[in-house]
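S.K.: how does the following fold in three dimensions:
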Amino acid sequence: MTPVKAKKAWELRLYVAGKTAKSVTALTNLQRYCEEHLKGQYVIEVIDLLEKPQLAEGDQIFAIPTLVRKVPEPIRKIIGDLSNEEKVLVGLNIRPA
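M.R.: Predicted coordinates:
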């Protein structure tokens, strides 16, 4: 019998520019929130725009760091180091406003 894989219901992209303090803080905060509220249901893709600047255009990235929720739709964006947990959870629609 084949084990059933949990569906990844949340696809998140974090756009950063190198390993700056803000970028590291944003990723750490995001991982903590996801483990607390979306355990086993998320994928985080980190995109370093110093390595792949052409990827900024697709999601219309104008500031760094920026978190983009690709799935579930609609797409949502949050700019900054993601230190305000309530703002992030409401912004991603994990918690109602």
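S.K.: could you use CA atoms for every contact and neighbour count after this?
M.R.: Noted.
S.K.: who's in contact with stretch 52-59?
M.R.: Tyr15, Ile47, Leu49, Phe62, Val68 (CA atoms under 8 Å, 6 or more residues apart in numbering).
S.K.: next up, for comparison:
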Amino acid sequence: MSKSSEKAAKEKGYKWELRLYIAGNTPKSITALNNLKKYCEEYMKDEYKIEVIDLLVHPQLAAGDQILAVPTLVRKVPVPIRKIIGDLSNEEKVLVGLNIRPLKN
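M.R.: Modelled structure (predicted):
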């Protein structure tokens, strides 16, 4: 992601831009999205944006982020880009993988 894209995200108030690649409404895809939403609300509050891309509808979009398996979560902002493959059920793995630090209360 370019610095201008990161700057645009910050101007919109998003510290985190996440893209979840799925392939239809499979149980694994639904679990991944629900887990992602839960982590975002718990650790990022209103500072995130989730974009869900269904590769059954838009298969050409897989090449842009080099998606080889689904579901795959891609952290676009903040840079560097990070990826996690799977249903995101292991909270610790997701937080470490995305380099998310819990918000202070």
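S.K.: now the TM-score, please.
M.R.: TM-score of the superposed chains, computed with TM-score structural alignment, normalised by the length of structure 1, equals 0.91; 92 aligned residues with a CA RMSD of 1.5 Å.
S.K.: before we move on, the earlier item: most neighbours of all the contacts of stretch 52-59 of structure 1, which one?
M.R.: Tyr15 (25 neighbours; other CA atoms under 10 Å).
S.K.: residue in structure 2 paired with that one?
M.R.: Aligned counterpart of Tyr15 of structure 1 in structure 2: Tyr21 (TM-score structural alignment).
S.K.: do I have it right that its match meets Leu55?
M.R.: Yes: here Tyr21 of structure 2 reaches Leu55: they are 6.7 Å apart, a contact under CA atoms under 8 Å.
S.K.: show me what secondary structure element comes after the longest helix along structure 1.
M.R.: If each helix of structure 1 is counted by residues according to DSSP state H, the longest one is helix 21-37. Using DSSP states H and E, the helix or strand that follows helix 21-37 of structure 1 towards the C-terminus is strand 42-48.
S.K.: mean per-residue distance, that next one to structure 2?
M.R.: Here the mean offset of strand 42-48 of structure 1 against structure 2 after fitting is 0.1 Å, by mean CA distance after the TM-score superposition for structure 1.
S.K.: could you name the helices and strands sitting against that strand?
M.R.: Packed against strand 42-48 of structure 1 by the contact rule (3 or more CA pairs under 8 Å, 6 or more residues apart in numbering; DSSP states H and E) you find strand 10-16.
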